[in-house]
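Enquirer: A predicted structure for the sequence below; I have some questions about it.
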Amino acid sequence: MKQQPDIDVVIRYLEEPGHEEHKRSLDEWLQLDAANLDIFLETKALWQGEVLPATGSYDIAHQWQLLDAQLTATSLPPVTVTVPPVQAVPTPSKGKARALGTSTWWAAAAAAIVIAAAVIIYRQPAYIAQQTAQNTDSLLLPDGTRLYLNAHTSVKYPRNFQKNSRDIFVQQGEVFVDVKHMPEKPFSVHLKNVDIEVLGTSFDVKETKQGVKVFVQSGKVKAIYRNGKNAVILTPGEEAEMLLAGTTISTRHHRNNNPIAWKTGQLTFVDAPLSEVAEILEDYYKVNIVLKGEGLADKKLLATFHKESLTEVLDILSKTLQVQAVQKDSLVEIY
């Protein structure tokens, strides 16, 4: 039987926290690696749409106490795992012992893992956070996968990937992912309500106020709503938009790589209507373009731009389509 990625254990548990089999699976998985508690808390925060806390901000002992009670409970309702500020772990008073009951083995194992987890998280964080300001950046992950980060983007990734899975978390912004091909070790990107699964490919994922956009340059990816109600498989040139509020997926096919122009610096238009050109230029140059006049939206443009300024593009646009473009700060009006 094919072994499932470790993250599936967490996802199944978060979907049905009262399911005994899922609780046992999570229990066993947490004991395999001290860093797994951190992974669980990260995934739970994203699952619930929370802002991920800074690395090392978990009260490890407190989290283990909560999980101990939750995973060993048989009739009580699920306990919510919270992420409080870091607090000093109190030293037990001499002469006092905690009643372990039938959980002696689990408590002993948990205590050992708590100590190991504390060392890992405070001395060598299990996760590395990367955030960009106004410039783009790139970084190489431990497995050889390269991430290209657009401006104002934040991602988190493990210092070392698990044995049978590779998981990263996009907290905000846009990332182009060039995945190292490892069929035996699937690569997954997790956002607020969407998960993306790949084997070896290059694709772009962008989180917007409305939802998530996924564009595939090469290979194949599967984008899944976390609630499991809808999914789509994308091939080269295809882009999907998945809204935060809902389960609908809209797709479109691109004849060019304009969705990743922020990375390549190149925009290509082949008989593209001006309405489409305006939409792409708005996203690339971060401006608002308004078309004023009948028939403007249907005018067709055949042109290629490579790292030209907006002023240069508007000048070429005006001469090619016989229109007038006026820019006022971040507003562009075309007559």
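Expert: Looks like it came in fine. A quick note: this is a predicted structure, and the numbers were derived from the prediction, not measured.
Enquirer: CA only for contacts and neighbour counts going forward, please
Expert: Fine.
Enquirer: pretty sure residue 258 is touching residue 265, no?
Expert: No. The pair residue 258 / residue 265 is not scored as a contact, 9.1 Å apart, by Cα atoms under 8 Å.
Enquirer: the more surrounded of these two?
Expert: residue 258 (20 against 13; other Cα atoms under 10 Å).
Enquirer: can you tell me how far the more buried one sits from residue 179?
Expert: Going from residue 258 to residue 179 by Cα to Cα, to the nearest Å gives 20 Å.
Enquirer: Over to residue 33?
Expert: For residue 33, the distance to residue 179 - Cα to Cα - is 25 Å.
Enquirer: Who has more neighbours out of these two?
Expert: residue 179 (22 against 13).
Enquirer: count of neighbours near the nearest residue to that one once chain neighbours are set aside?
Expert: The shortest distance from residue 179 to any non-neighbouring residue, by Cα to Cα, 6 or more residues apart in numbering, is to residue 145 (4.6 Å). Number of residues near residue 145 (other Cα under 10 Å) recorded here: 18.
Enquirer: ok, and here's another one to check against it:
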Amino acid sequence: MSDKEYIPVDETLLIRYLAGEAGPGEAMAIDDWLDADAANRETFRQLQQAWEQGAPAYRAPDARAEWERFAAKHQRPVRRMPVKWWMAAAAAVLCIALAYLLWAPHGSNQAQLLSHQAILRDTLPDRSVVVMPPGSELLFDKRFRVRTAQLKGEGYFDVRPDENNPFVLQVEELHIRVLGTAFNIRTAPDDILVQVNNGAVAVQHGTEETVVKAGRQLRYDRIRHTITVTEVTAPDKNVFAYATQQLHFQGAPLRDVVREVAKTYNVNIVLSNEKTGDCRLSTDFNGQPLAYVLDVITASLGLQYTINGNDINISGNECR
């Protein structure tokens, strides 16, 4: 980048870019600035992190007015500003612009992955893979120069490693940073569960950061505001079976089995005889078709099943 002409990147241009007001040439200049130096990307990532930890509710930004107030006190080039100074002095100015960049309902830089009908499997711009069950949502900047996204609901991520550009995910109260790993996140009204399949992630809540390694899971209690880390047992892995299609049952009640199978294959399963829910099953499945799974379950317990579109009915007598 040093041997060709480019538009200088300063505070005014950066704020215009974040507010969605930069022209094509200016946007290209900032893209080059991000590509040129890992420190530039880290500066921008720190700004986004500052917003994610304390941004106000969205409202349309007045970038010009904000810059005029900011520039009255500070007039140094962006590329020479220390990260800590940026976070302290610019976070208040840029948080609204960052919100606009990521959350404006019709912003040209916003991308949205959303599925209410089926399990969604998609590849992100950095070639990381995300799998989400129906009703979950992922928001991120289409350029994805800085790998930052926000998840609502549940998602399984297989992140492509990039030491110079960590993958950062905001999930409700938690801030998750990862270089390259596979992990699942599930949010519920009472808790948030982070399960690591391989690699490791750093989960931050407020000023507290907890590293979660492969084979372990972190549970954040949203009522008590506490964090616990435990081993991921075989049944725990069923939580993200919708992504891996690997199911593990050891003496599990049929009602639990059909719940996990229904989520994994995105179908509705009804037990016509509620007492069959007490029947217990020990078996594993590893990506087999739904028909095979149903055959094994019903044959093992002496039951029958019928399929009508997306609805499955399992009938038979209770176990003795």
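Expert: Received, thanks. Keep in mind that what you see is a predicted model, and the values were worked out from it rather than measured.
Enquirer: Just give me the match in structure 2 for the residue nearest to residue 179 of structure 1.
Expert: Counting by TM-score structural alignment, residue 145 of structure 1 lines up with residue 128 in structure 2.
Enquirer: Give the other helices and strands that the helix or strand hosting residue 285 of structure 2 contacts.
Expert: According to DSSP states H and E, residue 285 of structure 2 maps onto strand 280-286. For strand 280-286 of structure 2, the elements it packs on are strand 246-253, helix 254-265, helix 290-301, judged by 3 or more Cα pairs under 8 Å, 6 or more residues apart in numbering; DSSP states H and E.
Enquirer: Show me the contact partners of that strand.
Expert: 245-254, 257, 293, 297, 300-301 (Cα atoms under 8 Å, 6 or more residues apart in numbering).
Enquirer: Of these, which pair is most distant in space?
Expert: 245 and 301 (21.8 Å; Cα to Cα).
Enquirer: Can you tell me which of the contacts of strand 280-286 of structure 2 are buried?
Expert: 245, 246, 247, 248, 249, 252, 253, 254, 257, 293, 297, 301 (16 or more other Cα atoms under 10 Å).
Enquirer: Next, the mean deviation of the helix or strand encompassing residue 12 of structure 2 compared to structure 1.
Expert: Here residue 12 of structure 2, judged by DSSP H and E, is contained in helix 11-18. On superposition with structure 1, the average gap between helix 11-18 of structure 2 and its aligned counterparts reaches 5.1 Å (mean Cα distance after the TM-score superposition for structure 1).
Enquirer: what's the following helix or strand after that helix?
Expert: Where DSSP H and E defines the elements, the next helix or strand beyond helix 11-18 of structure 2 is helix 24-36.
Enquirer: May I see the buried residues of that following helix?
Expert: Those would be 26, 27, 29, 30, 33, 34, for helix 24-36 of structure 2 by 16+ other Cα under 10 Å.
Enquirer: Quick check: residue 224 of structure 1 touching residue 241?
Expert: No. With contact defined as Cα under 8 Å, residue 224 of structure 1 does not reach residue 241; the gap is 11.3 Å.
Enquirer: which strands and helices sit next to the lengthiest helix in structure 2?
Expert: Across structure 2, the helix with the greatest residue count (assigned by DSSP state H) is helix 83-103. When contacts are defined as 3+ Cα pairs under 8 Å, 6+ apart, helix 83-103 of structure 2 packs onto helix 11-18, helix 38-54, helix 63-71, strand 110-114, strand 137-141.
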